[in-house]
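1. here's my sequence, what's the structure:
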Amino acid sequence: MGHEDRRLAVLRAIVEDYVATEEPVGSKALVERHGLGVSPATVRNDMAALEEEGYITQPHTSAGRVPTDKGYRLFVDRLTTVKPMSSAERRAIATILDGAVDLDDVVQRSVRLLSQLTRQVAVVQYPTLSRSTVRHVELVALAPNRLLVVLILSTGRVEQRLVELAADLSDDDLADLRSKVMHASVGSTIAAAAAALRGLVPEREGDDVALVVDALVDALSDHRSDERVAVGGAANLARYGEHFDTAVRPLLEALEEHVVLLKLLGEAHTGGTVTVRIGHEGPYQQLSATSVIATGYGPGEEAVATLGVVGPTRMDYPGSMAAVRAVARYVSRILDES
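-> Purely as a prediction, here's the structure:
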């Protein structure tokens, strides 16, 4: 291989060894462990060149080298082959997520699963209502003058409202009201559906229509979930004792602030891209010793929210990227079917 390729091979070996052993990596260990097919002197030269170019650095207390943010970046961009999940891991994902009873449960289980698979802190944003659409509306007559209004959104969220009517409603009137309401809202975004439903109520045209529309608009405007995230696996940070002041403490503080976590996760990208932000590339200076691996999830090709893992920069990038991608795909499939 050319010296460029060999240098990359040395960098890859340093990243993998440092992540695995938690020890700065020396040239002797590299030659012994990786048998790079060249002399120790050549490896030392390669390491000197990598250090000069800013891909690795020497921590002051040690003879070995550790990757810099720039080194991890090159590793993630050029050297990482995202290893597919093992069939056992895939089965575990299916088993855990298939048992979920509703959207909140899916989020809670995803967070637990991600933190177990990656041994990092997992963060899952609740699907934001503002981007979801109305999938279905059902009006169920519980009595001639009492309706159950059921609203189902594309995120799988279900809202129910009881409506006491001013007068008894005939089956024909109910069917008529149902088709009007469906026509106005299904397939539309929250905002558009609310506007169209309000348009169904010309000046006090029959109080019952107004009552049903009010109930639906109320259900649509229930935006509580917009800024919520679930966090799991904070205890995994105990593995990073040597980075307590630089990475662990700032991250523990950030876990309290949902707005900070949402900004860390970043925008939900469609199309299954997994984004990796390393160290100083993130939005917060105080979290510059932290990396984030995140991706969007949602029904079909639509990303309605983001999930990912956060941890010190010394993390298993290929494994974590694979887990984030696999869990997001599975959650998306569940939302697609619900």
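2. going by C-alpha atoms from here, please, whenever you check contacts or count neighbours.
-> OK.
3. so which residues of the stretch 1-150 of the chain form strands?
-> Using DSSP state E, counting those that start in this stretch, the strands of the stretch 1-150 of the chain run over 56-57, 66-67, 121-125, 134-143, 146-153.
4. deepest-packed of those strands, please.
-> Using mean count of other CA atoms under 10 Å, the stretch among the strands of the stretch 1-150 of the chain with the largest mean neighbour count is strand 121-125, at a mean of 29.
5. about what we covered before: in CSV, list the strands of the stretch 1-150 of the chain along with distance to Ile14.
-> Listed next are the strands of the stretch 1-150 of the chain as CSV, based on distance: least, CA to CA, whole Å:
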stretch, distance to Ile14
strand 56-57, 9
strand 66-67, 7
strand 121-125, 24
strand 134-143, 50
strand 146-153, 48
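6. so which of those strands is nearest Thr313?
-> strand 66-67 (9.3 Å; CA to CA).
7. show residues contacting the closest one.
-> Residues from elsewhere that reach strand 66-67, judged by CA atoms under 8 Å, 6 or more residues apart in numbering: 11, 14-15, 18, 24-25, 55-59.
8. I'd like the structure of this one too, to check against the first:
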Amino acid sequence: MSEQRRLDVLRAIVQDYVATSEPVGSKALLDRHQLGVSAATIRNDMAALEEEGLISAPHTSAGRVPTDAGYRRFVDQLGHMKPLSRSERVAIETFLQQAVDLDDIVDRTVRLLSSLTHQVAVMQYPSIGTATVRHIELVSLADTKVMVVLIMSTGRVEQRVLTIAHTADQLLSLRDVVNQAAEGRTRAHAADRLDAWAEQRRAGAKPDSHPDDSTPTSVGVIRDFLAEEREERVVMAGTSHLVRSGQDFPETIGPVLDALEEHVVLLRLLQQMEGDDVYVRIGGENAIDGFRTASIVSAPYTAGGIGVLGPTRMDYLTTIAAVRAVARYVSEILEQ
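-> Model prediction:
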């Protein structure tokens, strides 16, 4: 029995079932695909695929549907990359480049990905832990009030009014100190460097190239701001697509919807990727119980993860291509 022919039959079954949601029989395969063999041969191939656990009969009809293992074999061995058309690539790039700020980039990304794949799209907000400080600006509001403007490498901008006694010259010196310590470093690393600077000053040692008029107290206030814990966020769009696919879940869609409500769960989902390319988890491969009847296609971008979630009866080729392309464009925009 030809292994390649059997895989061709599996590919045809996956493609037809994804397109029609109906179990696929040998006659339908003969009618729709140029397999070059008899109906009896196809039935034998289908029997072998069923014995391997790659397809199964949902009921007593002659049709078969892919199992989780069958989808996995399709993705790993048969799912040749389906490239996006030039018009699709241009549309993605144009839509994302029209964003006015970081929040708009994230919102546009999940809406775009959901629209392209007809699935639920999820995106980890640019990670605070891995982002680096681009610049810190200090703006005097009063003799003892300073607005600190923190600009991160992801484009995220934070503002905070802090109590810092200062003169104009002292504020300029303080800005030089904090930027020398922070620029190009994560918030945590920058906070550690400011700690070390303040400790040197308290010990009476003057660090090279640092001005005399910045005090450990002022540096400490900004250090505390940088060291504050920030909650990681996940943004989602397209839940309605999942609800419309409710019939594709074996029992109920409830556990999937419940899991989607838990942002900690979604963060775990996006952080479980392996390597730098698209990562596909199908049905029971998911460690999160609520997603064991779903498939997840995810990819890393500059400062986090992005992906889609839907039923195992998913158009994997289109979804993988869309997730990869959108993740790449988001990375390019954030790095500008």
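9. ok so, going back, among the strands of the stretch 1-150 of the first structure, which comes closest to Glu257 of the first structure?
-> Comparing the strands of the stretch 1-150 of the first structure by CA to CA, strand 121-125 comes nearest, at 11.8 Å.
10. so how far does the closest one sit from its counterpart in the second structure?
-> Average distance between strand 121-125 of the first structure and its aligned residues in the second structure, after superposition and using mean CA distance after the TM-score superposition for the first structure, equals 0.8 Å.
11. circling back: among the strands of the stretch 1-150 of the first structure, which is nearest Val324 of the first structure?
-> Closest to Val324 of the first structure of the strands of the stretch 1-150 of the first structure, according to CA to CA: strand 121-125, at 9.2 Å.
12. which elements pack onto the closest one?
-> Where contact means 3 or more CA pairs under 8 Å, 6 or more residues apart in numbering; DSSP states H and E, strand 121-125 of the first structure is packed against helix 103-118, strand 229-232, helix 258-265, strand 305-312.
13. could I get the ones you listed in CSV, plus columns for distance to Glu89 of the first structure and mean neighbour count?
-> CSV is the format used below for those (distance: least, CA to CA, whole Å; neighbours: other CA atoms under 10 Å):
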stretch, distance to Glu89 of the first structure, mean neighbour count
helix 103-118, 8, 21
strand 229-232, 18, 22
helix 258-265, 24, 19
strand 305-312, 17, 27
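14. for the strands of the stretch 1-150 of the first structure, which one sits closest to Val276 of the first structure?
-> strand 121-125 (14.1 Å).
15. could I get the contacts of strand 66-67 of the first structure as a markdown table with distance to Pro84 of the first structure?
-> Below are the contacts of strand 66-67 of the first structure laid out as a markdown table (distance: CA to CA, whole Å):
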| residue | distance to Pro84 of the first structure |
| --- | --- |
| Leu11 | 22 |
| Ile14 | 22 |
| Val15 | 19 |
| Tyr18 | 22 |
| Pro24 | 28 |
| Val25 | 27 |
| Tyr55 | 27 |
| Ile56 | 28 |
| Thr57 | 30 |
| Gln58 | 33 |
| Pro59 | 33 |
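16. Gly298 of the first structure: which of the residues you listed is nearest?
-> Closest to Gly298 of the first structure, out of all of these and judged by CA to CA, is Val15, at 32.8 Å.
17. I'd assumed Leu74 was in contact with the closest one.
-> No - here Val15 of the first structure lies out of contact with Leu74, judged by CA atoms under 8 Å, at a distance of 10.4 Å.
18. the more surrounded of the two?
-> More crowded of Val15 of the first structure and Leu74, by other CA atoms under 10 Å: Val15, with 25 against 16.
19. residues touching that one, list them.
-> With contact set as CA under 8 Å, 6+ apart, Val15 of the first structure has these partners: 66-67, 72, 75.
20. kindly report the same for Met152 of the second structure.
-> Listed by CA under 8 Å, 6+ apart, the contact set of Met152 of the second structure reads 131-135.
21. ok, now Thr144 of the second structure?
-> Neighbouring residues of Thr144 of the second structure by CA under 8 Å, 6+ apart: 163-166.
22. tell me how many other residues surround Asp143 of the second structure.
-> The burial count assigned to Asp143 of the second structure is 12, neighbours taken as other CA under 10 Å.
23. my bad, should have said Val280 of the second structure
-> So Val280 of the second structure, with other CA under 10 Å, has 21 neighbours.
24. quick check: it vs Ala168 of the second structure, distance?
-> 55 Å (CA to CA, to the nearest Å).
25. same check on Asp107 of the second structure?
-> When distance is defined by CA to CA, Asp107 of the second structure is 40 Å away from Ala168 of the second structure.
26. so stretch 236-247 of the second structure matches what in the first structure?
-> Using TM-score structural alignment, stretch 236-247 of the second structure lines up with residues 231-242 of the first structure.
27. what's next to stretch 115-129 of the second structure, contact-wise?
-> Applying CA under 8 Å, 6+ apart, the set of residues contacting stretch 115-129 of the second structure is 106, 109-111, 113-114, 154, 186-188, 230, 232-242, 266-267, 270, 302-310, 318-319, 322.
28. contact partners for the alignment partner in the first structure of Arg175 of the second structure?
-> Correspondence of Arg175 of the second structure to the first structure, assessed by TM-score structural alignment: Arg178. Counting by CA under 8 Å, 6+ apart, Arg178 of the first structure makes contact with 137-139.
29. redo those as CSV? Include distance to Ser332 of the first structure.
-> As requested, these are exported to CSV (distance: CA to CA, whole Å):
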residue, distance to Ser332 of the first structure
Val137, 22
Glu138, 24
Leu139, 28
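30. and the longest helix along the first structure, what does it pack against?
-> Longest helix in the first structure by number of residues (criterion: DSSP state H): helix 317-337. Counting contacts by 3+ CA pairs under 8 Å, 6+ apart, helix 317-337 of the first structure is packed against helix 87-98, helix 103-118, strand 274-278, strand 290-297, strand 305-312.
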